[in-house]
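**Q** Here is my input; please provide its structure:
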Amino acid sequence: MTAEMTVDYSGTWDIISNVNFDGYMIALDNDYATRKLAKMLSPQKVIKQEGDSFTIKTVTAFRNYECSFTIGQEFTEVTSGMDNRSCQSVVTWDDNKLVCVQNGQKKNRGWTHWIEEDQLFLELTCENHVCRQVYKRKP
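**A** Here you go, the predicted structure:
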């Protein structure tokens, strides 16, 4: 059975924890003011999944970010809202996890999403920093 048949990422997810976001933003070369503002935000993820095609919107009071991709197909991603860099990204399935590798100016950059019960987990990686976020699905 394929992963997309067993896991449905679609829905609206509210953040409930955010560990080492500052370290991750430092690795992205974000300035102090940007980091301070970003730490005060409570992002919400809105995910639309249709088979292997995804649109993930990150919504905050300050700025929104949208990323659309198809599993296994490389795409050019501009990480507006984070560090505004362009990178070549590809998302693949690893069991029931979505794994994104972002090739660009920063080393070891990417993210992994997975679901456990009614929680969405996100690990953001850049260089030697890992940020761990947890979201809860809205009813």
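**Q** switch to C-alpha atoms for all contacts and neighbour counts from now on
**A** Noted.
**Q** Which other helices and strands does the lengthiest helix in the chain contact?
**A** Of all segments of type helix in the chain, defined using DSSP state H, the longest is helix 32-40. Other helices and strands packing on helix 32-40, by 3 or more Cα pairs under 8 Å, 6 or more residues apart in numbering; DSSP states H and E, are helix 21-27.
**Q** Give the other helices and strands that the helix it packs on contacts.
**A** Where contact means 3+ Cα pairs under 8 Å, 6+ apart, helix 21-27 is packed against helix 32-40, strand 119-126, strand 129-137.
**Q** a markdown table for the ones you listed, including distance to His113 and mean neighbour count?
**A** A markdown table is the format used below for those (distance: least, Cα to Cα, whole Å; neighbours: other Cα atoms under 10 Å):
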| stretch | distance to His113 | mean neighbour count |
| --- | --- | --- |
| helix 32-40 | 20 | 13 |
| strand 119-126 | 5 | 19 |
| strand 129-137 | 10 | 19 |
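**Q** quick one: which of those is nearest Asn64?
**A** Proximity to Asn64 (Cα to Cα) singles out helix 32-40 among these, at 11.9 Å.
**Q** quick one more, to check against the first:
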Amino acid sequence: MPASLCGTWEMINNVNMEGYMIALGISAHLRKVALKLKMKKVIEQQGNQYIIKTSTIFRNYTISFRVGEEFEEFTQGLDDRHVKSLVSWEGNKLVCEQTGEKKNRGWAHWIEEDKLHLKN
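**A** Okay, the predicted model is just below:
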């Protein structure tokens, strides 16, 4: 079984976040604000259900899912997409594939050197 991702994680840097937001069609004004925010992520596991809470002083977002079960998701407050999401383990990475309004979307979380990594 992969290592636990549970815990509280603080963002220490981001790479190409603006490019990602441009690809999602996020306005220049919102991108400017978002790039200045420091994100905190809390990952919890309750049985076979995961809860990921992402928070900043500007917006909060919570997602709850079971690994291997597709679910409907509305990315409200992020880029406001309606998608079907499926989260699975790929080695030591928790990977989400999203299908819907925009192609090739999703994310991956993994731990490396005691740091939580997120790739969108």
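**Q** among the helices and strands packed on helix 21-27 of structure 1, which is nearest Val19 of structure 1?
**A** For the helices and strands packed on helix 21-27 of structure 1, proximity to Val19 of structure 1 was assessed by Cα to Cα; strand 129-137 is nearest, at 5.1 Å.
**Q** which residues does the residue most central in space within structure 2 contact?
**A** Centroid-nearest residue in structure 2, with Cα atoms, centre = their mean: Trp107, separated by 5.8 Å. For Trp107 of structure 2, the contact set (Cα atoms under 8 Å, 6 or more residues apart in numbering) comprises 95-97, 118-120.
**Q** I'd like to know how far the aligned residue in structure 1 for it sits from Ala61 of structure 1.
**A** Residue pairing (TM-score structural alignment): Trp107 of structure 2 is matched to Trp111 of structure 1. To Ala61 of structure 1, Trp111 of structure 1 is 23 Å away according to Cα to Cα, to the nearest Å.
**Q** Repeat that for Val130 of structure 1.
**A** Per Cα to Cα, Val130 of structure 1 is found 24 Å from Ala61 of structure 1.
**Q** Quick check: of the contacts of Trp107 of structure 2, which lies closest to Lys32 of structure 2?
**A** When the contacts of Trp107 of structure 2 are compared for distance to Lys32 of structure 2 (Cα to Cα), Asn120 wins out at 18.4 Å.
**Q** where do the strands sit along structure 1?
**A** For structure 1, the strands defined by DSSP state E occupy 11-19, 44-50, 53-59, 65-70, 75-78, 86-94, 97-103, 109-116, 119-126, 129-137.
**Q** looking at structure 2, where would I find the counterpart of the longest helix of structure 1?
**A** Using TM-score structural alignment, helix 32-40 of structure 1 lines up with residues 28-36 of structure 2.
**Q** likewise stretch 58-65 of structure 1?
**A** Using TM-score structural alignment, the residues of structure 2 aligned to stretch 58-65 of structure 1 are 54-61.
**Q** The matching stretch: which residues count as buried?
**A** 54-55 (16 or more other Cα atoms under 10 Å).
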